[in-house]
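J.: sequence? don't have it. structure:
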């Protein structure tokens, strides 16, 4: 068996192209150009690359680029003031605070200052509560991207046995909620899970978001299962994920590559959230 590759680049490109038309339609209808405010604190090279990619993608989709770059020595009060000002600015549809913050600064209280309908990362406590209650709101980008990838490959979710490896607030926990709302049966595994392979082998879908290079191998996957790799790690051999792609692709039914799988979807979902945020604010 050779797995079907779920091409995140291709799926994300389709979403971005559709969004371009939707944004143009929104502007024509309302006279309002949705704006994405990215807030970067300091000069971390990786963060600068991530933010630059988001800004380019936003501009290409027809969104206004409202970037704010604060000095690495900025205090939490200064960052908080910036977030408040962006929240009050009607030109700003969505606010994204790029993480991590320098110096180990606690990002939680700052994220919670973002207005819920401008929380395009879907990370505020309010957004998490809306997700948990199944109420309309902005959903975290990477989990939304995972679900969109599964849908694009027509992998059945209703009634499916799903194992998510990783329970972070960024990916694992919200992804579990999204899949439960699609009527999947979800197990969340983590570093304390005993005999991980016995858990994942019974699953129709395995989603690896543990942050451990090549954690998931052929022995962890039931033949024909869908395997989504959220991890990305820089190694001497190049970029790898949480899944040993070479061995797992021999038994899986579907698999995402690294790079080119979940990563492009995260930005596509961010752009989609920004348009949704503009619609929510408009009416």
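T.: The structure has been received and is ready for your questions. Since we're looking at a predicted model, the values are computed, not measured. Numbering: from 1, shown residues only.
J.: contacts and neighbour counts: CA atoms only from here.
T.: Noted.
J.: so how far is stretch 195-212 off the chain centroid?
T.: Stretch 195-212 sits 19 Å away from the centroid of its parent chain (C-alpha atoms, centre = their mean, to the nearest Å).
J.: Next, the distance between the ends of that stretch.
T.: End-to-end distance for stretch 195-212: 16 Å, by C-alpha to C-alpha, to the nearest Å.
J.: Next: stretch 165-175.
T.: End to end - C-alpha to C-alpha - stretch 165-175 spans 11 Å.
J.: Could you pull out the buried residues of it?
T.: Neighbour-count burial for stretch 165-175 flags 165, 166, 167, 170, 171, 172, 173, 174, 175 (criterion: 16 or more other C-alpha atoms under 10 Å).
J.: Stretch 152-162 too?
T.: Quick answer for stretch 152-162 (16+ other C-alpha under 10 Å): 153, 155, 157, 160, 161, 162.
J.: what's the burial count for the closest residue to residue 229 other than its chain neighbours?
T.: Leaving out its chain neighbours, the residue that sits closest to residue 229 by C-alpha to C-alpha, 6 or more residues apart in numbering is residue 208, at 5.1 Å. Using other C-alpha atoms under 10 Å, residue 208 has 24 neighbouring residues.
J.: packing partners for the lengthiest helix in the chain?
T.: Secondary structure of the chain per DSSP state H: the longest helix is helix 8-30. Helix 8-30 sits against helix 141-152, helix 262-282, with contacts defined as 3 or more C-alpha pairs under 8 Å, 6 or more residues apart in numbering; DSSP states H and E.
J.: another one to put next to it:
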């Protein structure tokens, strides 16, 4: 990825990016949109694709580019006045969702004496992965989901991982199985993810779930969480999707591709911008809704954004910051300072999409338990 600078627009168009799959988020002080409460979450198998809350895995894309810092200069000459903007508060929405999940789990326990169970398999000692697993465990405990955890050393064999997956597949107290990515390089990620029983694939990564998502008239058992969390934020803030022009930046299997499929199911006209797209700025500028999920800090500038567009920033990228005690700060794929002068609503990083990811994971686990026990 070429460094993001304040040089000419021509240089901006030459920027290349990878189709990685980030995720993110923590609040920014600005006016927050009121969000509606759609009531108790529910899932009905075979019904039309609903606003069911689902899940996804956290992934961090890092970049050491010193020039990744967002510029605070004027957006472009075409934007003559700073527009008011609103923060889409993912922390607030995720808190409400967790409260709804907690209430349903309490009812489920009272009715049949069962609580949902989520198993997480962690291989290796990556600090970011270990942090994610700890956060998921804490979130499970907070809503009443029983957590199962397997931590294996980096040099574990693929067969050992598959053995644990098989055990959880057969365990009736486990309703969801999550294999924390990335896996060590000597393991075949596809083989391992495919081994998870589709009825417990709360990440939504099984090819049959993705295939059903892509087909009209078919319903996946689960949808990848981060993309579903993005759509849920739009729903909760009453941001219309039907008939809108939407651009998804990034085409990963985890975020970009399923996000585009979900937008299409919502009757948006969808374009995907990726590493081989010509004139990505011009395509993005046509969008009413932008979902940025490419893992490149501050790639989307203010000049890429149509005034009044809504932006969902999935990226979470550490960039060097000598003024920060940690030596770095987190930024999204969208240059927040510039975008906030143009967009009508935007998710902050951190504090936007990131909190939704775990909330969706919890919801998918509840959905799985209800389905397995024939509960509405």
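T.: Yep, it's here. This is a predicted model, so every value here is computed, not measured.
J.: TM-score them against each other, please.
T.: Once superposed, chain against chain, the TM-score is 0.98 (TM-score structural alignment, normalised by the length of structure 1); 283 aligned residues with a C-alpha RMSD of 1.0 Å.
J.: re earlier: columns secondary structure and distance to residue 186 of structure 1 on top of the buried residues of stretch 152-162 of structure 1, output as a markdown table?
T.: A markdown table is the format used below for these (DSSP: H, G, I helix; E, B strand; the rest coil; distance: C-alpha to C-alpha, whole Å):
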| residue | secondary structure | distance to residue 186 of structure 1 |
| --- | --- | --- |
| 153 | coil | 19 |
| 155 | coil | 15 |
| 157 | coil | 10 |
| 160 | coil | 8 |
| 161 | strand | 6 |
| 162 | strand | 5 |
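J.: Could you dump the residues you listed into TSV and include distance to residue 25 of structure 1?
T.: Listed next are the buried residues of stretch 152-162 of structure 1 as TSV, based on distance: C-alpha to C-alpha, whole Å:
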residue	distance to residue 25 of structure 1
153	28
155	31
157	32
160	37
161	39
162	37
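J.: Which one of those residues is nearest to residue 101 of structure 1?
T.: Ranked by distance to residue 101 of structure 1 (C-alpha to C-alpha), the buried residues of stretch 152-162 of structure 1 are led by residue 162 at 32.6 Å.
J.: what range in structure 2 matches stretch 218-229 of structure 1?
T.: Residues 302-313 of structure 2 are where stretch 218-229 of structure 1 lands when matched by TM-score structural alignment.
J.: so where do the strands sit in structure 2?
T.: Ranges of strands within structure 2 are 86-87, 117-123, 146-152, 176-179, 245-249, 269-273, 289-292, 310-313, 317-320, 328-331, 345-346, based on DSSP state E.
J.: Would you reformat those as JSON lines and include distance to residue 369 of structure 2?
T.: Converted to JSON lines, those look like this (distance: least, C-alpha to C-alpha, whole Å):
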{"stretch": "strand 86-87", "distance to residue 369 of structure 2": "34"}
{"stretch": "strand 117-123", "distance to residue 369 of structure 2": "8"}
{"stretch": "strand 146-152", "distance to residue 369 of structure 2": "11"}
{"stretch": "strand 176-179", "distance to residue 369 of structure 2": "8"}
{"stretch": "strand 245-249", "distance to residue 369 of structure 2": "32"}
{"stretch": "strand 269-273", "distance to residue 369 of structure 2": "33"}
{"stretch": "strand 289-292", "distance to residue 369 of structure 2": "30"}
{"stretch": "strand 310-313", "distance to residue 369 of structure 2": "30"}
{"stretch": "strand 317-320", "distance to residue 369 of structure 2": "34"}
{"stretch": "strand 328-331", "distance to residue 369 of structure 2": "35"}
{"stretch": "strand 345-346", "distance to residue 369 of structure 2": "34"}
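J.: so which of those strands comes closest to residue 229 of structure 2?
T.: Closest approach to residue 229 of structure 2 among these (C-alpha to C-alpha): strand 310-313, 10.1 Å.
J.: So which elements touch the closest one?
T.: Under the contact definition 3+ C-alpha pairs under 8 Å, 6+ apart, strand 310-313 of structure 2 sits against strand 289-292, strand 345-346.
J.: Save those strands as a markdown table, and put in distance to residue 200 of structure 2 too.
T.: Conversion of those to a markdown table gives the following (distance: least, C-alpha to C-alpha, whole Å):
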| stretch | distance to residue 200 of structure 2 |
| --- | --- |
| strand 289-292 | 27 |
| strand 345-346 | 33 |
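J.: for those strands, which one sits closest to residue 225 of structure 2?
T.: Smallest distance to residue 225 of structure 2 across those (C-alpha to C-alpha): 14.2 Å, for strand 289-292.
J.: Tell me the one among the buried residues of stretch 165-175 of structure 1 nearest to residue 123 of structure 1.
T.: Checking these one by one against residue 123 of structure 1 (C-alpha to C-alpha), the nearest turns out to be residue 170, at 7.2 Å.
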